[in-house]
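Engineer: Predicted model and sequence follow; I will ask about them next.
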Amino acid sequence: MDLGMWIFWGAIVTLLAGCYIVDFLTGGKYSLKAQEKSLNRNSRVADSLRQVGRNDHQKGPF
């Protein structure tokens, strides 16, 4: 059980440290701006509406 604990917490710490290092080296280049977030949200809404439209047309009257 002790080895499993070390592997689990070691993986978590390694993942967090890796994310921090990548963010530090890229200078926060990958953080989304407000306009990009709204564009992503608008495209997700449009995609959802298309999916709903497809599902409605595929169902028959019964």
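Structural biologist: That came in fine, so what should we check first?
Engineer: switch to C-alpha atoms for all contacts and neighbour counts from now on
Structural biologist: OK.
Engineer: Helix, strand, or coil at Gly28?
Structural biologist: Taken by DSSP: H, G, I helix; E, B strand; the rest coil, the conformation at Gly28 corresponds to coil.
Engineer: one more structure, for comparison:
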Amino acid sequence: MHWIMWVFWGFFVTLIVGVYLVDFLTKRKYSFHEQEKSLNQNSAVNDTLREVGRIDQQIGPF
């Protein structure tokens, strides 16, 4: 049973060290912040909102 503990914690330590190494080697070029949307994405969002508004007006609240 003792070796299960080493495998369990070893997995997490390896995962954390691996993530740090990837972050360091890629020089932090990956960012999880909101990126600017393209014109096609903005157009798709606007079309969707228009369609939802149209359907809401047709169906009504009840």
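Structural biologist: In hand now; what should we look at? Predicted model only: the values in this text are computed from it and were never measured.
Engineer: Now the lengthiest helix in the second structure on the first structure. Mean distance?
Structural biologist: Of all the segments of type helix in the second structure, defined by DSSP state H, the longest one is helix 2-25. Once fitted to the first structure, helix 2-25 of the second structure is off its aligned match by 0.3 Å on average (mean C-alpha distance after the TM-score superposition for the first structure).
Engineer: ok, now which ones touch Tyr30 of the first structure?
Structural biologist: Asp23 (C-alpha atoms under 8 Å, 6 or more residues apart in numbering).
Engineer: Return the distance of it relative to Glu36 of the first structure.
Structural biologist: Separation of Tyr30 of the first structure from Glu36 of the first structure (C-alpha to C-alpha, to the nearest Å): 11 Å.
Engineer: So what's the residue count around Arg54 of the second structure?
Structural biologist: By the criterion of other C-alpha atoms under 10 Å, Arg54 of the second structure has 11 neighbours.
Engineer: With that, I have no additional questions.
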